[in-house]
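> Okay, structure incoming, though there's no sequence with it:
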């Protein structure tokens, strides 16, 4: 049993996204028998403390709450300025832990899980794991032509930010101090300076809490589902055109969109321009329970995202027996294979080629119910390999820590 410090700025029970990632890693590491000390922000302290009493691993799980002094961080409200606040929190949290002189066998940075934000925990002079982290994914230039001006500017700034990583003093310090760096995609690995890439390992690092109950759509109409944020890089400018291609052979097919986001109005205008307004159902952001119910009412999950590091919605859809159609980019491209869906190759492909391939994949699944059944079974099997228990156990199985010489692997 080792004493592990888990750096998880974002951590909250019964949550998705970064908060859920921090919580699940903490729980599963504790289940392995280690003493886990979670260093986190006090924003969700009340929820965490209320949940701890019901946990079987509570005796192995401890929380350290650190908040920046108001003189430095009192200005922070909501999402505005979050990354500056987070940088200050990381530095302050490191200094706080350093001042306690507490002994840990290992320190593991888990949230935020982004490649552009540093951690100073390597300065504790104990073995330091960084990640899994993502964010190096880059939308192919040829597939950006459907963006509006804001989308072009946003992705250009992201490209510049990712290029800065190679010379950023703070990120180079993080990479230098890390014993191992887990990255969610090969694209993220490529933006790490070459001298540190030997430390990297590909590991998606997301999971499900349990295998979910599956019900299949029994309607005669072929039902396509998209769930996620409505943003330019989610690739639905390709998805809508591919769906129109499907309607030429399956005129009764329907597409359901669940979520919201900055591009909602733009998507609606694009749908009207393509003449699809009577074939699409729009549903605002809903609870996870209601979303799970929707998965069961559809036949296929369409997720043409151009740069998702993870893609939890893809994993949830597979767990509900939905074949997935996605691009060979980011996390979805790693999770999905020919046994559970269709992955569209994007290298050197134009928008029209990708649209045609997406449309063909939709037509193939719409016209072959036997294939859909096979892929649905494959999707559930694939999802079973991504439970939180298996994901965390596998990573920690690889780690061999000798506290006498502070070495890994």
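Cool, the structure landed. Note that this is a predicted model, so its numbers are computed, not measured.

> hey, let's count contacts and neighbours off CA atoms from now on
Fine.

> And the next helix or strand past the lengthiest helix in the chain?
Selection of the longest helix in the chain by residue count, based on DSSP state H, yields helix 82-100. Where DSSP states H and E defines the elements, the next helix or strand beyond helix 82-100 is strand 106-111.

> buried ones in that next one?
Buried residues in strand 106-111, counting neighbours by 16 or more other CA atoms under 10 Å, are found at 106-111.

> how about the strands of the stretch 301-409 of the chain, start to end?
324-327, 341-344 (DSSP state E, counting those that start in this stretch).

> Against that first model, consider the following:
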């Protein structure tokens, strides 16, 4: 089968959207399909370096397009809007897609990045089967847990909810949904954003996977040392560590040997540090800032539990990484983390009820998971079932590979 993949973000060695575009392209080709990828020209140096290093499928080809420097300056520099640039790029990509289809005759076109329920694609204009997604962004923080948000966070989340509600009136999104044969969603939480007439096309599927080479079976944690909890991520209000710190404080009252390490920085760093002082737990919390990848891997081996109380993440790459390195995961039953984590790898905590009830529930789960964690070998086995290959195969198994 000949597949045309639209991947605005596609770059080796990166996480988030660029990593999604890159890994899906590779794994679709490894399934035996002929894959042609349309991506931005600024991704070309990294992609060509990866091609030069070897090991990529021979049936994988890349095509690059971008707008002129004037458009980049206008949308990104002067207007400070990368998404506006993305809208204009879609027209250029659609023109290139039409020319490639006329020459090569694709069986399917798949828009992979950006994957947002608020951003349209013009790939459906080719008139061949069109797959759209996985799309995210419909995940919302429960209203009962927004009280601890800073004012700007409450405003931002309110505007985000309004933007998602307005999708039903967006003609460009209607065109994209109407043209799609399949609409892939990162989580079921985004289904409410899809107009009702298109929901029969929707399938919830994992967007992210783990590289098998990143799976490490760790040894048993040293006996007698402090019990160590780890958070890795940007310090943003919706990452939930305002609740996480409160829960840790409750758990610390019962188990004084607990310690928490915070990796990362962001707008909420100072606010969270003040909260730790106000809660009387500053002595038990270490603030490490951003670490390089080797240091993060070392941190996984030095801790006992990964705490990730995010309130509206669509994915959760760091969860797979933590589990692959032997750390059980504690999260809310929300968004991507709530879809990824099960009892084999950790605990999902209900986000329903009052804030005090949710914080207490999170504290109790933290202590229980530390007392009875999955074995490192079991965590490695769990991660091995969630590789990029298995994620992509689940979607493409319904279509036969290209015939020689």
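Looks like it came in fine. Keep in mind that this is a model prediction, so the values were computed, not measured.

> thinking again about what came up before, of the strands of the stretch 301-409 of the first structure, which is nearest residue 124 of the first structure?
Closest to residue 124 of the first structure of those, according to CA to CA: strand 324-327, at 40.4 Å.

> Quick check: which helices or strands does that closest one pack against?
strand 300-303, helix 312-319, helix 330-335, strand 341-344, helix 351-367 (3 or more CA pairs under 8 Å, 6 or more residues apart in numbering; DSSP states H and E).

> Show residues contacting the longest one.
This points to helix 351-367 of the first structure. Contact partners of helix 351-367 of the first structure, identified using CA atoms under 8 Å, 6 or more residues apart in numbering, comprise 142-143, 145, 222, 238-239, 241-246, 249-250, 300, 325-326, 342, 344-346, 371-372.

> Which position in the first structure pairs with residue 326 of the second structure?
When the two structures are superposed using TM-score structural alignment, residue 326 of the second structure falls opposite residue 321 in the first structure.

> Just give the number of residues close to its match.
Residues near residue 321 of the first structure, counting by other CA atoms under 10 Å, number 32.

> separation between it and residue 197 of the first structure?
36 Å (CA to CA, to the nearest Å).

> Over to residue 268 of the first structure?
Residue 268 of the first structure is 43 Å from residue 197 of the first structure, where distance means CA to CA.

> and what of residue 394 of the first structure?
Shown here: residue 394 of the first structure relative to residue 197 of the first structure, a distance of 21 Å by CA to CA.

> now for residue 132 of the second structure: what does it line up with in the first structure?
For residue 132 of the second structure, the equivalent position in the first structure is taken to be residue 130, counting by TM-score structural alignment.

> Just list the residues touching the residue most central in space within the first structure, thanks.
Geometric centre of the first structure, nearest residue: residue 310, 2.9 Å, by CA atoms, centre = their mean. With CA under 8 Å, 6+ apart as the criterion, the residues that contact residue 310 of the first structure are 134, 184, 204, 206, 330-332.

> Could you count how many residues lie near the aligned partner of residue 115 of the first structure in the second structure?
Using TM-score structural alignment to pair residues, one finds that residue 115 of the first structure aligns to residue 117 in the second structure. The tally of other residues near residue 117 of the second structure (other CA under 10 Å) stands at 24.

> ok, now residue 289 of the first structure?
Here the count is done by other CA under 10 Å, and residue 289 of the first structure has 8 residues near it.

> Which element, helix or strand, includes it?
With DSSP H and E as criterion, residue 289 of the first structure is part of helix 288-295.

> still on that earlier bit, so the match of residue 115 of the first structure sits against residue 137, correct?
Yes: with the criterion set as CA atoms under 8 Å, residue 117 of the second structure and residue 137 qualify as a contacting pair; they are 6.0 Å apart.

> The match of residue 326 of the second structure touches residue 382, doesn't it?
No: when contacts are counted by CA under 8 Å, residue 321 of the first structure is not listed as touching residue 382 (9.8 Å).

> got the helices and strands packed on strand 324-327 of the first structure as JSON lines, with distance to residue 180 of the first structure and mean neighbour count columns?
Formatted as JSON lines, the entries for these read as follows, by distance: least, CA to CA, whole Å; neighbours: other CA atoms under 10 Å:
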{"stretch": "strand 300-303", "distance to residue 180 of the first structure": "31", "mean neighbour count": "27"}
{"stretch": "helix 312-319", "distance to residue 180 of the first structure": "24", "mean neighbour count": "25"}
{"stretch": "helix 330-335", "distance to residue 180 of the first structure": "20", "mean neighbour count": "24"}
{"stretch": "strand 341-344", "distance to residue 180 of the first structure": "30", "mean neighbour count": "24"}
{"stretch": "helix 351-367", "distance to residue 180 of the first structure": "36", "mean neighbour count": "20"}
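
> how about those, which one is nearest residue 54 of the first structure?
Set against residue 54 of the first structure and scored by CA to CA, these come closest in helix 312-319, at 25.3 Å.

> Would you state the helices of the second structure in chain order?
Per DSSP H, the second structure carries helices over the ranges 16-30, 44-53, 69-72, 82-104, 151-165, 171-179, 241-254, 269-278, 293-302, 317-324, 335-340, 355-371, 376-384, 388-396.

> can you put the ones you listed in JSON lines and add distance to residue 1 of the second structure?
Shown next, in JSON lines, are these (distance: least, CA to CA, whole Å):
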{"stretch": "helix 16-30", "distance to residue 1 of the second structure": "10"}
{"stretch": "helix 44-53", "distance to residue 1 of the second structure": "22"}
{"stretch": "helix 69-72", "distance to residue 1 of the second structure": "35"}
{"stretch": "helix 82-104", "distance to residue 1 of the second structure": "11"}
{"stretch": "helix 151-165", "distance to residue 1 of the second structure": "35"}
{"stretch": "helix 171-179", "distance to residue 1 of the second structure": "20"}
{"stretch": "helix 241-254", "distance to residue 1 of the second structure": "45"}
{"stretch": "helix 269-278", "distance to residue 1 of the second structure": "49"}
{"stretch": "helix 293-302", "distance to residue 1 of the second structure": "37"}
{"stretch": "helix 317-324", "distance to residue 1 of the second structure": "29"}
{"stretch": "helix 335-340", "distance to residue 1 of the second structure": "30"}
{"stretch": "helix 355-371", "distance to residue 1 of the second structure": "46"}
{"stretch": "helix 376-384", "distance to residue 1 of the second structure": "27"}
{"stretch": "helix 388-396", "distance to residue 1 of the second structure": "11"}
